[in-house]
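J.: generate a structure from the sequence data that follows.
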Amino acid sequence: MAAPAFDRESVPTPIATHDLMGHAAAEQTLLKAATGGRLHHGWMIGGPPGIGKATLAYRFARFLLTGGAERQEDGLFGAPPPPTSLYVSPENPTARRVAAGAHGDLLTIQRTWDEKRKRFKRDLPVEEVRRIAPFLRLTAAEGGWRIVVVDGADQMNPSGQNAILKILEEPPPRALILLVADNPGALLPTIRSRTRTLMLEPLPTTTVRSLVNRMMPDLEMADAAALTTLSDGSIGRGLDLAAAGGLDLYRVLLGVLDTLPRLDLAAAHALADQVARSGQDTVWETTTDLLLWWLARFNRALARGQAAAEIVEGEAALMERLSFAARRDRALDRWMEVWDNVNRLFAKAEGANLDRKQVMLSALRTIEAAAS
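T.: As a prediction, the model looks like this:
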């Protein structure tokens, strides 16, 4: 039975999300820095996609813009207790303006929307980055901090990185730059050296499962468990998979792989036709991502000599069958090479606009050759 459709746009964006789960230690690091009186002007918040990095950045921005880090005057009963988290109520007027993107002291820099492909573009344009310097030169509208959140900082080209480096080298007073990056290593070493790095870990399985249940209450228990595993510690990934029909695509994909060591050509062609249809960019990207993810998972299980947990029915038997043959032939290196070759093939297809059906068939044949 197909999983129920999920509307990704029903989920609040990070700037409008007030709850943060799974990153208590990182939150306390920022809280201590903010209330210690010597807050560094640049922070790099890194970690896998979809785990809450941007949510944490905006949570921190809200806290500062509402004066949370300022020492409160003693009242009738003495000084109020210091804050224990970065939480700001959604009802707070400042928080409302932040959520609406209407706070004069907060600038958001992110990738622009591709209306044709219905997704964010891959690169962060240098024109967007160049908005930062004039913004920070202005006096704070409300007498506090001027804050910039760069979401997708690792997608800046060299020109964009050099533009932000100049700001980090000579920051204005009371200015804060929060760089959100999936891959901080893609940024210039000089940028990394001028920021404090805060790396976030993938979310615990229990946290992802709780979020899946909250956001998709209509999912059957088995589907919720499967989606949690496919999320791989990233609720953002899980939501994207749900919106793209990822569970159903994964079942179809595993159905084709289950015919190994000799592929059912009719099933392989049917899958290739399904994912290569014109205008189905999301289906293509989701399926190729799932195939690479499955290959990496199989390689990890093979290297450890331990069976991976079954996500959909029949998967454990497939992995055991392939693992037995691989162990017999001492073929771990060959399977690692399969992942690398398929990864390169999909990357080449994206860059060279190759025929997607033939690319998918070629990837499946590469897997078949290793399994034979």
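
J.: CA atoms for contacts and neighbours, from now on please.
T.: Fine.

J.: how many residues are close by residue 248?
T.: As a burial measure, residue 248 scores 17 neighbours (other Cα atoms under 10 Å).

J.: let's compare: structure for the following, please.
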Amino acid sequence: MADQDLDLQADQLSNAPLPEQTTELFGHSAQLDQLLRAYDAHKLHHAFLIAGPKGIGKSTFAYQVAQQLFAKSGDEPLDRIQEQMRQGSFPNLKVIRRQKNQKTGKFAAQISVNDVREAVKFFQTSAARSGVRICIVDCVDDMNANAANALLKTLEEPPQNAIFLLVTHRVGGVLPTIRSRCNLLPLKPIEDQDVQSVLTQAGVTMAGEELAQILAIAKGRPRKAFEALEVADNPALRALFAWLEAPDQHSETAMLELAAALADPKAEQVWQLAMEMIDSHVAAIAKYLSAQKAPRSVLAKALAVWEKTQTLVAEQAIFNLDKKQTITMVLEHIRMLNQAAMLNEHQTV
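T.: Down below sits the predicted model:
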């Protein structure tokens, strides 16, 4: 992968390090140990489908697996392997991912069959170093039909001493024939302290309420934390945070202005993060009411609001409905939930 551009990759965030540039894995340690034990016992399968929600660190996990297996099977120390991988120059690694058109500067919408064929040629040549050779597909969801079929042929007759690590955000969308050739390795969102460690490793330092808000949005997904940080100073998101803290202290006009700002068609990332903030807020209210042993009617109200907000947001995305109208209805439901929560608090005092 020496010819790949490490300064920019498809779907890369400007404030987050590339997976191949990380040297420490936070979370997913049990799964990593599982693979390394299988290798030590000479029972490692030749292909793994690393599955889970987007943003939980599956690609980082794949590179960490590769680093450890290269160190175990080859004759170079781990730190030297990590340095070469950071530079994109470790010869026993091949990465398949969407490529950038050097003329237009834009990334291809899909992984093409030619990208897979290059990987096949990689395994047909003599290994440059001792030890295993690894191919990371990041991610298999991006493959077009021809590329997927080409990869399938390689998985059916894998090269000697080769290991394939396929990343997927939607395991159900992977060709059944590819799934059948791989061992499924499901990963889950990581702990909040691990997300914080990922941020710290990237040079992000924060604490208190600011950190709590980012972690609440992330929900165990480091990528979502970096996305939130990218727009943390966005005035619409700051206004939403203030509104959620005290819905009844803001006028109807203020709510409509907030809805208009969040629905800006040029700020899709702001919209997505706003939905995350709202979901976390409603969940926090429901959790608080449950801890306070609120009446069943109040808990039912919280559940109803959570379900309604989820439905409204999902329908907006599916049917391309008016965002301003959607967010206005969502905020009104939250205002009613806040009033119910405050009423319960007064009654229990």
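
J.: which position in the second structure pairs with residue 228 of the first structure?
T.: By TM-score structural alignment, residue 228 of the first structure lines up with residue 215 in the second structure.

J.: who touches whichever strand or helix holds that match?
T.: For residue 215 of the second structure, the element it lies in under DSSP states H and E is helix 208-218. By Cα atoms under 8 Å, 6 or more residues apart in numbering, the surrounding residues in contact with helix 208-218 of the second structure are 192, 195-196, 224-225, 228-229, 273, 276-277, 280.

J.: from those, pick the one nearest residue 247 of the second structure.
T.: residue 277 (14.3 Å; Cα to Cα).

J.: now residue 235 of the second structure: how far from residue 172 of the second structure?
T.: For residue 235 of the second structure, the distance to residue 172 of the second structure equals 38 Å [Cα to Cα, to the nearest Å].

J.: before we move on, the earlier item: list the buried residues for whichever helix or strand comes after the helix holding residue 215 of the second structure?
T.: Beyond helix 208-218 of the second structure on the C-terminal side, the first helix or strand identified by DSSP H and E is helix 222-230. By neighbour count with 16 or more other Cα atoms under 10 Å, helix 222-230 of the second structure contains the buried residues 222-228, 230.

J.: OK, contacts around residue 155 of the second structure?
T.: Neighbour list for residue 155 of the second structure: 47, 178, 181 [criterion: Cα under 8 Å, 6+ apart].

J.: and it, what's its match in the first structure?
T.: Using TM-score structural alignment, residue 155 of the second structure pairs with residue 168 in the first structure.

J.: mean deviation, whichever helix or strand its match is part of versus the second structure?
T.: Using DSSP H and E, residue 168 of the first structure sits in helix 158-169. Helix 158-169 of the first structure, aligned to the second structure and superposed, deviates on average by 2.1 Å (mean Cα distance after the TM-score superposition for the first structure).

J.: so how much does the next helix-or-strand element following that helix differ from the second structure once superposed?
T.: Sequence-wise, the next helix or strand downstream of helix 158-169 of the first structure (DSSP H and E) is strand 175-181. Taken over the aligned residues, the distance from strand 175-181 of the first structure to the second structure averages 1.1 Å (mean Cα distance after the TM-score superposition for the first structure).

J.: contacts for the strand or helix carrying residue 348 of the first structure?
T.: Using DSSP H and E, residue 348 of the first structure maps to helix 332-352. Residues from elsewhere that reach helix 332-352 of the first structure (Cα under 8 Å, 6+ apart): 288, 292, 295-296, 299, 302-303, 326, 354-356, 359, 363, 366-367, 370.

J.: re earlier: could you dump the contacts of helix 208-218 of the second structure into CSV and include distance to residue 166 of the second structure?
T.: Shown next, in CSV, are those (distance: Cα to Cα, whole Å):
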residue, distance to residue 166 of the second structure
192, 26
195, 23
196, 26
224, 21
225, 24
228, 27
229, 28
273, 28
276, 28
277, 31
280, 31
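
J.: centre-most residue in the first structure?
T.: Closest to where the C-alpha atoms of the first structure average out (Cα atoms, centre = their mean) is residue 49, at 1.6 Å.

J.: map it across to the second structure for me.
T.: Using TM-score structural alignment as the criterion, residue 49 of the first structure maps onto residue 54 of the second structure.

J.: from residue 232 of the second structure, how far off is that match?
T.: Residue 54 of the second structure is 20 Å from residue 232 of the second structure, by Cα to Cα.

J.: which ones are touching residue 16 of the second structure?
T.: Here residue 16 of the second structure is in contact with 202, 223, 226 (Cα under 8 Å, 6+ apart).

J.: you'd agree residue 30 of the second structure is in a helix?
T.: Yes: counting by DSSP: H, G, I helix; E, B strand; the rest coil, residue 30 of the second structure is found in a helix.

J.: that's all I had, so thanks and see you.
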